[in-house]
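**Q** Give the three-dimensional model of this entry:
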Amino acid sequence: MARTRFVGDSGLTARMTLVLFLLGALFVGLIAVLMAVFGRSGGPGVAVLIGIAGLGVAWYQWYSSDKVAMKAMRAREVTPEQAPELHGMIDRLCALADMPKPRVGIADTPLPNAFATGRSPERSVVVVTTGIMGRLTAEELEGVLAHELAHVAHRDVLVMTVASSAGIVAGMLTQGAQYGALFGGRSRDNNSGLPVWIVVLAVSLVTYAISFLLLKILSRYRELSADRAGAYLTMKPQALASALQKISSGMDSVPQKDLRASQAMNAFFIAPAVKGVSLSTLTSTHPSLEQRLEQLARIQTELGRTTP
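**A** Predicted structure coming up:
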């Protein structure tokens, strides 16, 4: 975690370290199995090439995460002259947190949301939508921005991107195995054995499933951690709680086509672009609204006891 005035979170650090270790081991195991499978069919180099390709895709996603995310949301970078109030809020929060100021962007969409991304605190961007700016009060928007800046300080975008490598390789293999099925790929050593593509498909699906669940569990915790850090920074957890409630209820008024167009960004948003769906599942990218509000209420009570 970066050294800022955001409250420390040893739980987040431990979880990010554990997930990286487990997914690293999973990635190595996947490549080892593929080398064994392709080795029997005379092509162990294929497994190595697939691994390198997967790492290359993950590296590109990390290196270009800010540009890719802004392009996906059709966001534009804005100057202090174009958005003085927004820049003023981020200036104050960055000074309070003692961290570099990120670039600032606005996405023209009715979707009430915000996100932060970038490969480092010095190369990050915080984006808000016109939908969220028109719905929240200044105090509520400040709470949202503090949450997003906490993600930048925690460097969890970097961890999530690197941790996705195993899933990326598994997804590539799944597609490749389905393609191979059309040509009936088989082990050369044992014509009566299982076709190579079935083995590859099974291994890649298991790898993808484990990677998917680990990343979702980490994603939910990082949202709670950012809520915590942002609330302690502003000392106004009730403002963030109010913002989350407005954002959640605001999803119901957003056209379904806008929700669908933005769902690929759900892992980055402060709240997922969904409506009428329970988030208390293993596959959700965010904790439930109830969990988040309960945590913020506890922080509010704690701050109330310590305030003279």
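
**Q** Every contact and neighbour count from this point should use C-alpha atoms.
**A** Noted.

**Q** need the longest helix for this protein.
**A** helix 196-234 (DSSP state H).

**Q** helices or strands next to the helix or strand that comes right after that one in the packing?
**A** Where DSSP states H and E defines the elements, the next helix or strand beyond helix 196-234 is helix 237-250. If you count contacts as 3 or more CA pairs under 8 Å, 6 or more residues apart in numbering; DSSP states H and E, helix 237-250 packs onto helix 138-154, helix 196-234, helix 289-306.

**Q** most packed of the ones you listed?
**A** Highest mean neighbour count of the helices and strands packed on helix 237-250: helix 138-154, a mean of 25 (counted as mean count of other CA atoms under 10 Å).

**Q** Tell me the gap between the next helix or strand after it and the middle of its chain.
**A** For helix 138-154, the succeeding helix or strand toward the C-terminus, using DSSP H and E, is helix 156-163. Computed by CA atoms, centre = their mean, to the nearest Å, the chain-centroid distance of helix 156-163 equals 8 Å.

**Q** so what secondary structure elements neighbour helix 156-163?
**A** helix 10-40, helix 44-63, strand 114-118, helix 196-234.

**Q** can you tell which of those is closest to Ser288?
**A** When the helices and strands packed on helix 156-163 are compared by CA to CA, helix 196-234 sits nearest Ser288, at 8.9 Å.

**Q** what's the angle from that closest one to helix 138-154?
**A** 130 degrees (axes from the mean of the first three to the mean of the last three CA atoms, to 10 degrees).

**Q** and Ile52, how far is that from Ala202?
**A** Distance, Ile52 to Ala202, by CA to CA, to the nearest Å: 21 Å.

**Q** now Ile31
**A** 14 Å.

**Q** Glu122 too?
**A** 41 Å.

**Q** And for Ile168?
**A** 15 Å.

**Q** One more, so I can put them side by side:
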Amino acid sequence: MFARLRSSWPVLGAFLLVLGVSGTYSLLLCALLWWVGLPWWIGLIPFGFSLVGAEALHVLRDNEPPTKDTFVIARDDDSRVHAVLDRLCALTGLDRPVLRLYGAEGPNAVAHVPDRGPATVYVTADLLEQLDNQQLEAVLAHELAHLSHRDQRVISFAEGMSRWMLNLPISAVNLMYRVNEALWVLSLRAGTDWDPLFDAVEEVAEKRERIRRAEPLPLLLRPLALVVVLLGRGLIIIAALAVLPATLAGVLLFILTALPSNIVVLRLVRRRELAADRAAAELTGAPTVLASVLTSMTAAIPVSQPKGLSSLAAMDALSILPHTHPQPRETGAEDGFWRKSIALCRRAFSTHPPVAARVDALRDLASRRLTG
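**A** Model prediction:
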């Protein structure tokens, strides 16, 4: 039990640090309110908002696939990767995720769980071409560990906790967009074509024709539907006027609190990466294989990606490696104070631990398995 707690503490401690930063802001606000003679307990409200905002962001955000222009890998396309995935899912008891190919350069893999539909593991063509079966098993085990640990959900909640001052008004805007679309659909079914407010509906013309072909509302319900649409559109306009100043205030608060919040969230992301390495090594029973494949894959990651794939940085949190080559290796010429400071800042704002640290942790695990 102690060993299990010891291995899980780095991740738990990082998450508690995220909660601690938000709680510290509330305590500082309590102290300020007490000092000016106002009720101190009002300062606890932001902490509650951070919890509500984190959950609201998850519920209301559009959880789109991490990248477009992907293709399902059928068994006939690559039976080898399917056989490796089948074996890992049988060992873990996890539901089998969908395998998709995406267009990043270099060997890489990403785990993603959409709002609707099965979990998905994205892999690159270079990954399938350059890795043998044992190496491919180590990489896929790492991504299955992310799915098993629900890392996407945990990281999303942590980001919401650290950015609640922006997430609440943003979630309100997302909610207005969704209500706006529903009212537009209702107006079409009632026989009136009112354009959606804010131009919020994508592919309006295509949706308009599809809805018009659907069964319209009965004649007796159409007047009531139009009244609902009119009232709803008026409430949306009023809400938009109220949300705008809240959003501006949220931006100001975010600027003042963003630095420590981002640092602790990224620390959590790096800890989840180390935990996924450990889980993959324990599942496959080959920590040294994962260590060697991390080293070889890092050398093959390009310095930059094609312009059409600039959004790949958003996928780094659950990819086995960053999509662009990490900073150059430190040499003896980089012993100056400023160079060390820059390297420290880069690590603080990176989504992945240094590969050397990951390799050392895996080799330490391998040595303990041999001696244990």
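
**Q** what's the TM between chain one and chain two?
**A** Here the superposed chains carry a TM-score of 0.70, computed using TM-score structural alignment, normalised by the length of structure 1; 264 aligned residues with a CA RMSD of 4.1 Å.

**Q** Redo the helices and strands packed on helix 156-163 of structure 1 as TSV? Include distance to Glu77 of structure 1.
**A** TSV is the format used below for these (distance: least, CA to CA, whole Å):
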stretch	distance to Glu77 of structure 1
helix 10-40	30
helix 44-63	18
strand 114-118	13
helix 196-234	23
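
**Q** Figure out which of these is closest to His147 of structure 1.
**A** Nearest of these (CA to CA): helix 196-234, 4.5 Å.

**Q** Indicate which one of the helices and strands packed on helix 237-250 of structure 1 is closest to Trp62 of structure 1.
**A** Of all these, helix 138-154 comes closest under CA to CA, at 13.4 Å.

**Q** how about that closest one, aligned to which bit of structure 2?
**A** The aligned range for helix 138-154 of structure 1 in structure 2 is 133-149, by TM-score structural alignment.

**Q** For the matching stretch, give me every contacting residue.
**A** 80-81, 84-85, 88, 94, 109-113, 119, 121, 127-128, 152, 272, 276-277, 279-281, 283-284, 286, 289-290, 293, 318-320 (CA atoms under 8 Å, 6 or more residues apart in numbering).

**Q** Using the three-state scheme, assign Ser341 of structure 2.
**A** helix (DSSP: H, G, I helix; E, B strand; the rest coil).

**Q** do the same with Leu136 of structure 1
**A** Criterion first, three-state DSSP; result for Leu136 of structure 1: coil.

**Q** and the nearest residue to it once chain neighbours are set aside, how many neighbours does it have?
**A** Spatial nearest neighbour of Leu136 of structure 1, excluding adjacent residues (CA to CA, 6 or more residues apart in numbering): Ala243 at 6.5 Å. For Ala243 of structure 1, the neighbour count with other CA atoms under 10 Å is 23.

**Q** what's the matching residue for Ala243 of structure 1 over in structure 2?
**A** By TM-score structural alignment, Ala243 of structure 1 lines up with Val293.

**Q** Just give me the mean distance for the match of helix 138-154 of structure 1 relative to structure 1.
**A** Here stretch 133-149 of structure 2, set against structure 1 after superposition, deviates by a mean of 0.9 Å using mean CA distance after the TM-score superposition for structure 1.

**Q** now the contacts of stretch 133-149 of structure 2: which count as buried?
**A** 81, 84-85, 88, 109-113, 119, 121, 127-128, 152, 272, 276-277, 279-281, 283-284, 286, 289-290, 293, 318-320 (16 or more other CA atoms under 10 Å).

**Q** which stretch among the helices and strands packed on helix 156-163 of structure 1 comes nearest Ala75 of structure 1?
**A** Per CA to CA, nearest to Ala75 of structure 1 of these: strand 114-118, 10.9 Å.

**Q** Please work out which residues of structure 2 line up with the closest one.
**A** Using TM-score structural alignment, strand 114-118 of structure 1 pairs with 109-113 in structure 2.

**Q** Gln178 of structure 1: what's it in contact with?
**A** Counting by CA under 8 Å, 6+ apart, the residues that Gln178 of structure 1 touches are Trp197, Leu201.

**Q** for Ala276 of structure 2, same thing?
**A** So Ala276 of structure 2 contacts His142, Glu143, Ala145, His146 (CA under 8 Å, 6+ apart).

**Q** swap the cut-off to 6 Å and go again
**A** His142, Ala145 (CA atoms under 6 Å, 6 or more residues apart in numbering).

**Q** right, and the helices and strands packed on helix 237-250 of structure 1 - which one's nearest Val162 of structure 1?
**A** So among those, helix 196-234 is nearest, using CA to CA, at 10.7 Å.

**Q** now that closest one and helix 156-163, what's the angle there?
**A** Using the same axes, to 10 degrees: helix 196-234 of structure 1 against helix 156-163 is 170 degrees.

**Q** Please tell me how far helix 196-234 of structure 1 is from the chain's geometric centre.
**A** 9 Å.

**Q** Kindly report the same for stretch 116-132 of structure 1.
**A** Its chain's C-alpha centre and that of stretch 116-132 of structure 1 lie 12 Å apart, by CA atoms, centre = their mean.

**Q** so how far does that stretch reach from one end to the other?
**A** End-to-end for stretch 116-132 of structure 1, by CA to CA: 14 Å.

**Q** What of stretch 93-107 of structure 1?
**A** Across stretch 93-107 of structure 1, first to last residue, CA to CA, it's 21 Å.

**Q** what's it in contact with?
**A** 4-6, 75-78, 124-129.

**Q** For that stretch, buried residues please.
**A** Here stretch 93-107 of structure 1 shows Leu93, Cys94, Ala97, Met99, Pro100, Lys101, Pro102, Arg103, Val104, Gly105, Ile106, Ala107 as buried, counting by 16+ other CA under 10 Å.
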